[in-house]
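Enquirer: can't give you the sequence, but here's the structure:
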């Protein structure tokens, strides 16, 4: 996906590239671009809004000094030149094999900068975002399981970059070293470092399962629940109270896991400036069709495409039910990042201890106290914890339903201990 960063060439997100085993590269995990010296203020803001935790600058020392990076003072900035100022070996126009052969320790340092990056997006760049960037990105995508032809096709999205050049490079790694993995081991990269890059880049299996399940179920789901809205009197009461709180200090609201958009539309009817994201493109398509006045997009709640501290509220209405336990805390931390001080997180989920598998989708039940503890650990203070009995009539529910409303403290307010 191309990124609109004014003043920067060739910027794109590698998210969505398929792996050979049916997974994919997760969005906002690995980004690539040209140099950043020409970024406008809006461009710099765009990079920061992408959740970049590490910038890996592959330029020579002279290039860096001539065009300093606006991120050079950031703790996440790493300068890892893969070339000397003067190249002392011959290299062809149709392969980067000699670059990989003659700069092994420099390539290792650049790869290690990805492996050791803190949580967040890694942005790799050189001068034009083609040659050195293309090589390092190819190594990272290779260990993540992206097929060579797909890597070469992505490389070719850059102007004047024939896919054959990257294909020849990968063939050289096969012939001379036994492949990407063997090359990295040869130059000193450990298995732990390779695993760290693979884990960082690959989409977790639960995301693919949930997306595929809802894509198949979307049309039927819309027929069953398309006009449901807020289905229960207590839900309507709590959503109305939530909307009143947000309207007191208006701001944008995001529903994560918005599905076909019924709750998003209900909140808009309560006067909120609300949009939605969902993992399933088919669910998003139905939401856009049925609610054309509301903005819906695809995305995941653990990597929101929103700048820090910009939202008044995040609503997760029966959507954390698809997250494994270890991912819930990551999602709540992401909610904290995008919420402004005093912003709200509103969660709904079924109460229980087990996980169920229905239509090839996993549904996790949780105890309210468990989720409340996760909210507190993420820096929230609890405003509301409510559990209602199952509705034995219209919906024939079998489990209690939990609702938690939490708020970020303002800077002058002490956090709960």
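Expert: Sure, I can see it. Every value quoted in this text rests on a predicted model; they were computed, and no experiment measured them.
Enquirer: could you use CA atoms for every contact and neighbour count after this?
Expert: Will do.
Enquirer: for the stretch 301-417 of the chain, which segments are assigned as strands?
Expert: 311-317, 339-350, 355-358, 361-364, 381-388, 401-407 (DSSP state E, counting those that start in this stretch).
Enquirer: quick one: which of those strands is nearest residue 165?
Expert: Among the strands of the stretch 301-417 of the chain, strand 361-364 comes nearest to residue 165, with 41.0 Å by CA to CA.
Enquirer: so what's residue 295 closest to, chain neighbours aside?
Expert: Excluding the flanking residues, the one nearest residue 295 by CA to CA, 6 or more residues apart in numbering is residue 275, at 5.1 Å.
Enquirer: who are the packing partners of the helix or strand hosting the one you found?
Expert: Assigned by DSSP states H and E, residue 275 belongs to strand 273-278. Counting contacts by 3 or more CA pairs under 8 Å, 6 or more residues apart in numbering; DSSP states H and E, strand 273-278 is packed against strand 252-256, helix 262-269, strand 296-298.
Enquirer: okay, now the residue nearest to residue 295: neighbour count?
Expert: When neighbours are defined as other CA atoms under 10 Å, residue 275 has 22 of them.
Enquirer: please compare the first structure with the one that follows:
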């Protein structure tokens, strides 16, 4: 995805690239660009606010003197030169093989800088965002499981960067060293660093499955549940109470997992400044079509691209049902981070202990007391917990009780 970073060239988010085993690269995990010397103070602030935890600057020391980085004094900044000031070997136009051969320790240090970065996005850049950046990004993507053709296609998005050059580079690593991982290990990268980059870059399998499943079902689901709130008096009552809480300390609200936009649009109608995010681009397209008065974006509750303490409220209406148990603590910690002190979150989900699969989507039923305990552990104090009996609605016969929780950031 091309990033809107004014005064930056080649700024891209590598998220969405496919892995060879059917997965994909996590959005916001690895970003690339040219140098940042021309960034305005507002752009620098935007980069910091985007969730970036590390800026890896691959330039030589003399390049830093010519074009200082605005992040140089920032804790997120790491200067890891990948080339010496003077190069004493031939470097052909159609391969970066000599760069790998003659700079093993430097390449290894740059790779470790990505692996050891704090949680958050990593930005890799050099002077022009092409050669050194392209090589390090290619190595990281290959370790994460992206195939050489996809790596080369992304590299070619940069001006004057023929895909064949990266294909030849990866082929060189395979022929001379036995592959990228073997090259990196020989250069001094430990297995834990390889594992850390894979973990950082690869999207969890449940997200890939959920996106694909809901994408295929988006139009049918929207049609089936277009008027569902009209028949759900208790849902409307609880959402109305949530709206009153937000209006007492107004500000922006986000619904995570907003689907076809029915709940988001309802709360917008109650006067909230609300937008929706959903993992499925198809769901977002449906929501934008059916509710043009509300803003909807593609995103994930597992990686909220929002500033700390920026929300007056958060809605998770039947959306954590697709999140496995082991991922819930991190999701709730993300809710806590983006909510302002005292701001509420409201959730709905089905009661039960089992996991079901329908339309190739996995659904988790849960006990409200267990979810309330996880919210409390994340610093979200439960203030309301209620359960209603299953009911029959147009197009839907509920099989189990329905749970509702409201909590506040402490």
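Expert: Cool, got the structure. This structure is a prediction, so every number in the text was calculated from the model and none was measured.
Enquirer: now what about the TM-score between them?
Expert: The TM-score (TM-score structural alignment, normalised by the length of structure 2) is 0.96; 409 aligned residues with a CA RMSD of 1.6 Å.
Enquirer: pull up the gap between the residue of structure 2 most remote from its centre and residue 270 of structure 2, please.
Expert: Farthest-out residue of structure 2 from its mean C-alpha position, per CA atoms, centre = their mean: residue 88, at 40.6 Å. Residue 88 of structure 2 sits 68 Å away from residue 270 of structure 2, taking CA to CA, to the nearest Å as the criterion.
Enquirer: for residue 385 of structure 2, same thing?
Expert: Residue 385 of structure 2 sits 22 Å away from residue 270 of structure 2, going by CA to CA.
Enquirer: again with residue 211 of structure 2
Expert: According to CA to CA, residue 211 of structure 2 stands 29 Å off from residue 270 of structure 2.
Enquirer: now do residue 40 of structure 2
Expert: Residue 40 of structure 2 sits 38 Å away from residue 270 of structure 2, going by CA to CA.
Enquirer: mind listing the helices for the stretch 1-150 of structure 2?
Expert: Ranges of helices in the stretch 1-150 of structure 2, per DSSP state H, counting those that start in this stretch, are 41-49, 61-66, 97-102, 104-115, 131-143, 148-155.
Enquirer: quick check: which of those is nearest to residue 187 of structure 2?
Expert: Among the helices of the stretch 1-150 of structure 2, helix 104-115 comes nearest to residue 187 of structure 2, with 5.1 Å by CA to CA.
Enquirer: contact partners of the closest one?
Expert: Residues outside helix 104-115 of structure 2 that contact it (CA atoms under 8 Å, 6 or more residues apart in numbering) are 54, 56, 58, 78, 80-83, 100, 122, 136, 140, 184, 187-189, 193-194, 196-197, 200.
Enquirer: and residue 293 of structure 2, how many neighbours?
Expert: A count of nearby residues for residue 293 of structure 2, using other CA under 10 Å, gives 12.
Enquirer: contact partners for it?
Expert: Residue 293 of structure 2 makes contact with residue 265 under the criterion CA under 8 Å, 6+ apart.
Enquirer: ok, now how distant is it from residue 210 of structure 2?
Expert: According to CA to CA, residue 293 of structure 2 and residue 210 of structure 2 sit 26 Å apart.
Enquirer: and residue 250 of structure 2, by the same measure?
Expert: For residue 250 of structure 2, the distance to residue 210 of structure 2 - CA to CA - is 32 Å.
Enquirer: which position in structure 2 aligns with residue 367 of structure 1?
Expert: Using TM-score structural alignment, the equivalent of residue 367 of structure 1 in structure 2 is residue 367.
Enquirer: test my guess that that match contacts residue 349.
Expert: No: judged on CA atoms under 8 Å, residue 367 of structure 2 makes no contact with residue 349 at a distance of 9.2 Å.
Enquirer: the more surrounded of these two?
Expert: Higher neighbour count among residue 367 of structure 2 and residue 349: residue 349, with 24 against 14, using other CA under 10 Å.
Enquirer: for the more buried one, which non-adjacent residue is closest in space?
Expert: Per CA to CA, 6+ apart, closest to residue 349 of structure 2 is residue 318, 4.9 Å.
Enquirer: so what's that neighbour up against?
Expert: Neighbouring residues of residue 318 of structure 2 by CA under 8 Å, 6+ apart: 257, 347-350.
Enquirer: neighbours of the spatially closest residue to residue 84 of structure 2 that is not a sequence neighbour, how many?
Expert: What sits nearest to residue 84 of structure 2 in space, not counting adjacent residues and going by CA to CA, 6+ apart, is residue 60, at 6.4 Å. By the criterion of other CA under 10 Å, residue 60 of structure 2 has 18 neighbours.
Enquirer: wait, what's in contact with residue 60 of structure 2?
Expert: Residue 60 of structure 2 is in contact with 81-85, counting by CA under 8 Å, 6+ apart.
Enquirer: nearest to residue 215 of structure 2, of those?
Expert: Taking CA to CA as the measure, residue 215 of structure 2 lies nearest residue 82 of the contacts of residue 60 of structure 2, at 41.2 Å.
Enquirer: wait, the closest one touches residue 61, no?
Expert: No: assessed by CA under 8 Å, residue 82 of structure 2 is found out of contact with residue 61, at 10.4 Å.
Enquirer: those two: which is more packed in?
Expert: Between residue 82 of structure 2 and residue 61, counted using other CA under 10 Å, the more crowded position is residue 82 (26 against 15).
Enquirer: quick check: the residue nearest the centre of structure 1 vs residue 53 of structure 1, distance?
Expert: What sits nearest the mean C-alpha location of structure 1, by CA atoms, centre = their mean, is residue 303, with 3.0 Å. Counting by CA to CA, the gap from residue 303 of structure 1 to residue 53 of structure 1 is 12 Å.
Enquirer: equivalent analysis for residue 29 of structure 1, please.
Expert: Residue 29 of structure 1 is 10 Å from residue 53 of structure 1, by CA to CA.
Enquirer: quickly list what's touching both of those two.
Expert: Shared contacts of residue 29 of structure 1 and residue 53, defined by CA under 8 Å, 6+ apart, comprise 120-122.
Enquirer: tabulate those (a markdown table), appending distance to residue 286 of structure 1 and neighbour count.
Expert: Output for these, formatted as a markdown table (distance: CA to CA, whole Å; neighbours: other CA atoms under 10 Å):
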| residue | distance to residue 286 of structure 1 | neighbour count |
| --- | --- | --- |
| 120 | 30 | 17 |
| 121 | 30 | 25 |
| 122 | 33 | 28 |
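Enquirer: closest to residue 236 of structure 1 among these?
Expert: Distances from residue 236 of structure 1 to those, taken by CA to CA, are shortest for residue 120, at 35.9 Å.
Enquirer: circling back to that earlier point, hey, which of the helices and strands packed on strand 273-278 of structure 1 is tucked in deepest?
Expert: Ranked by mean neighbour count under mean count of other CA atoms under 10 Å, those are led by strand 252-256, which reaches a mean of 24.
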